[in-house]
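Undergrad: Here's my sequence, what's the structure:
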Amino acid sequence: MIGALWRGASGMRTQQLAVDSLANDLANVNTTGYKRGRVEFADLVYRPVQEIGMPVNQPLDVAATPAPGTGVKVAAATRDFTQGSLVHTGDPLSLAIQGEGFFAVYGPGGELFLTRDGNFHRDSEGYLVNAGGYYLDVPFALPEGAEKVTITGDGTVTATVEGETWVLGEIYLYNVPNPAGLEAAGNNLFRETDASGLAAAGRPGTAGLGTIRSGYLEAANVDLAASLTGMLLARRAYELNSRSVRIADEMWDLANNLRR
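TA: Below is the predicted model of the structure:
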């Protein structure tokens, strides 16, 4: 009976983590470029039951030996990188990726981060930075007095300076072999890991990379209806697991209070 306690407790723990993930998705429903989480479950090891002395003739087939499971665990907590809807802003420095790929930004210590949040603006020196002050990976700055900044789908950046059109440079996108293996670093940023592989730069629209949409931002890909339904299912599963724990505890109490 004590095994039922542990099995029910493992179910309660995993459903709690599932609710935590769904709650985080709902909290970030308006976060630009946010990707919803996905919790995956796996059953634990199975332990064959060997009765001592009964039956006398043990079955020859190993598969016939009873082997109850020992519960459930969280096998992985990944992210779903499906495309979010594009929201029009009208600001040419608001960038969204239509398709695969990430923008690359550099933090204060020079560390490279990947992001789908293209909410950029120019700083005091003309460099493109995100809301956290991280620099977009481009080898140029917008010159003083630059007007009519245009960013095409292939990443080419042009601006009008004193009536002349200047080609300032290009914005490259990055991709990794396994985006699900990226580590979430907060502030809409992701960090490379051994599971994700190294990021490789490429021109937008080539090598499987998406294109850049200027004047748009990518909304979170959270499905409100699916998230709320998932929370109700997780709550119901948590309740059933807690009931199994309660029943096992009552049976254990009966066994402990037997009278001869």
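Undergrad: rest of the way, CA atoms for contacts and neighbours
TA: Fine.
Undergrad: which residue ranges form the helices in the stretch 1-150 of the chain?
TA: With helices called from DSSP state H, counting those that start in this stretch, the stretch 1-150 of the chain shows them at 2-27.
Undergrad: Which parts of it are strands?
TA: 37-43, 72-79, 86-88, 95-98, 103-106, 112-115, 121-122, 128-129, 135-136, 147-151 (DSSP state E, counting those that start in this stretch).
Undergrad: Comparing those, which comes out most buried?
TA: strand 95-98 (a mean of 26; mean count of other CA atoms under 10 Å).
Undergrad: And this one, please, so the two structures can be compared:
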Amino acid sequence: MAYSQALSGLSAASSDLDVIGNNISNANTVGYKQSGAQFAALYATAMHTSMNNGPGIGTSVSKITEKFTQGTISETGQTLDMAINGNGFFQTANAAGAKSYTRNGQFSLDAGGKIVNAQGLNLMGYAADAKGVLNTSAPVPLSIPSGSIPPSMSTKVNSEANLNASSKPPAEKPFNASNTATYNNATTAQIFDSLGNAHTLNMYYVKEPATNGQPSSWNVYGSMDGAPVGYSAGSAPKTIAQLSFDQSGKVVGNGLSNITLSMPKGATASQPIKLDLSKTTQFGSDFAATSVTSDGCSAGSLSSFSIDNSGKLMGTYSNGQSATLGQVSLASFANEGGLVNLGNNVFAESASSGQPQVGVAGTGALGNLKSGATEASNVDLTSSLVDLITAQRYYQANAQTIKTQQSVDQTLMNL
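TA: Take a look at the predicted model:
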């Protein structure tokens, strides 16, 4: 009997040494989770058929389990390196769509722009449409688009400026954009047509004299790329806006004006622009253009991208615009210990683990993401080396049991 007990002990100790050795060998494997062997006693009789407690017949390895404790997060500086700080797994899929899960956040781009790991598995997440709106109905393979974003036509111009209340009306009339003596001040805004071509919109402020006891007002004229706005060259100039101010120096009315720009051939011919001058002031200080902004942009190519703590991928383009490219999804399980280890730091769901609960980082029970970093193995080398020595002694003790039984057998044979 002692032989079978010792042999089972040797086998169990050998398995334990294998598990500990595997842990030590993966001490530097990114995202690796330490394993542990669980043992169970073996008995020759079942509980319901025997009333007496007999000696056991050995031991066996009942299960190899992973310990999903947090590993140390280390900076790498690579944008597509990601670490999960807290609960959750990256969701990956192969070409056939079979899902798997991992804590190894080392990803890169393949030739087609898809985000993949070292085994070529696609990182899953939520895709964004052309307007940057995420589709959270179901995770799909994430990719970084290499194409340009289309241009956007300008539709509004916002101007913030202070007009000096002490200014005098220009000495010369009528207004002429090429004659600075016919206007007091000017501001400039850049706008874009439907093809993304940039144009310069100038706004000229002309103070009008007070009449009939009414406070003075300001006429605003415009030109685009040197051509008058709202009238033809050589004809009487027409204003694009008129401003008057109350005693506190604020604009009377809403300060809004609608103008239409004539664009070059090839672009949309008539381009409406909403001019917002509501934040213009008239104080007793020098003229100052605080801010002159417009919407719209030219076409742009992707220059860089980043990933925030929620896993959202943000692209920055050469035209200064930014757009949402997608968002990394994470998965959690009711019983992480029930996951099936497929090797390569990849796990699969099972009946014991339960179905994955998919969401985005920082929501529910899911941890946060850190881009430019990886999670180190959670193997504690010091304790693993101690476990290695202990397992070795278990092995030696079982081997000694065989030697002892051999001595007993030899004694019996010599009687």
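Undergrad: TM-score of the superposition?
TA: TM-score for the superposed chains, counting by TM-score structural alignment, normalised by the length of the first structure: 0.88, backed by 242 aligned residues with a CA RMSD of 1.7 Å.
Undergrad: before we move on, the earlier item: of all the strands of the stretch 1-150 of the first structure, which one comes closest to N28 of the first structure?
TA: strand 37-43 (10.7 Å; CA to CA).
Undergrad: what's the matching range in the second structure for the closest one?
TA: Counting by TM-score structural alignment, strand 37-43 of the first structure falls onto residues 35-41 of the second structure.
Undergrad: what about the matching stretch, distance to the chain center?
TA: With CA atoms, centre = their mean, to the nearest Å as the basis, stretch 35-41 of the second structure stands 40 Å off its chain's centre.
Undergrad: what does stretch 81-101 of the first structure give?
TA: 18 Å.
Undergrad: Contact partners for the spatially most central residue of the second structure?
TA: Geometric centre of the second structure, nearest residue: K312, 2.4 Å, by CA atoms, centre = their mean. When contacts are counted by CA atoms under 8 Å, 6 or more residues apart in numbering, K312 of the second structure touches 324-328.
Undergrad: Quick one: closest of the strands of the stretch 1-150 of the first structure to N257 of the first structure.
TA: Of these, the one closest to N257 of the first structure (CA to CA) turns out to be strand 72-79, at 30.5 Å.
Undergrad: By how much does the match of strand 37-43 of the first structure deviate from the first structure on average?
TA: Here stretch 35-41 of the second structure, set against the first structure after superposition, deviates by a mean of 1.0 Å using mean CA distance after the TM-score superposition for the first structure.
Undergrad: Please identify which helix or strand holds R243 of the first structure.
TA: Assigned by DSSP states H and E, R243 of the first structure falls within helix 224-256.
Undergrad: hmm, who's touching stretch 347-360 of the second structure?
TA: By CA under 8 Å, 6+ apart, stretch 347-360 of the second structure touches 99-102, 310-311, 327-342, 366.
Undergrad: D81 of the second structure and F107 touch, don't they?
TA: Yes. Under the criterion of CA atoms under 8 Å, D81 of the second structure makes contact with F107 at 5.8 Å.
Undergrad: related to what we said a few turns ago, of the contacts of K312 of the second structure, which is the most crowded?
TA: G326 (28 neighbours; other CA atoms under 10 Å).
Undergrad: Can you say which helix or strand has the equivalent of that one over in the first structure in it?
TA: In the first structure, the residue matched to G326 of the second structure (TM-score structural alignment) is G169. For G169 of the first structure, the host element (DSSP H and E) is strand 164-170.
Undergrad: What's the average distance for that strand when superposed on the second structure?
TA: Following the fit onto the second structure, the mean deviation recorded for strand 164-170 of the first structure is 1.1 Å by mean CA distance after the TM-score superposition for the first structure.
Undergrad: give the contact list for N258 of the second structure.
TA: 240, 272-275.
Undergrad: and the gap between it and Q242 of the second structure?
TA: Distance, N258 of the second structure to Q242 of the second structure, using CA to CA, to the nearest Å: 12 Å.
Undergrad: One more: G222 of the second structure?
TA: The separation that G222 of the second structure has from Q242 of the second structure, given CA to CA, amounts to 12 Å.
Undergrad: Tell me which of these two has more neighbours.
TA: Neighbour count, other CA under 10 Å: between G222 of the second structure and Q242, G222 has more, with 25 against 16.
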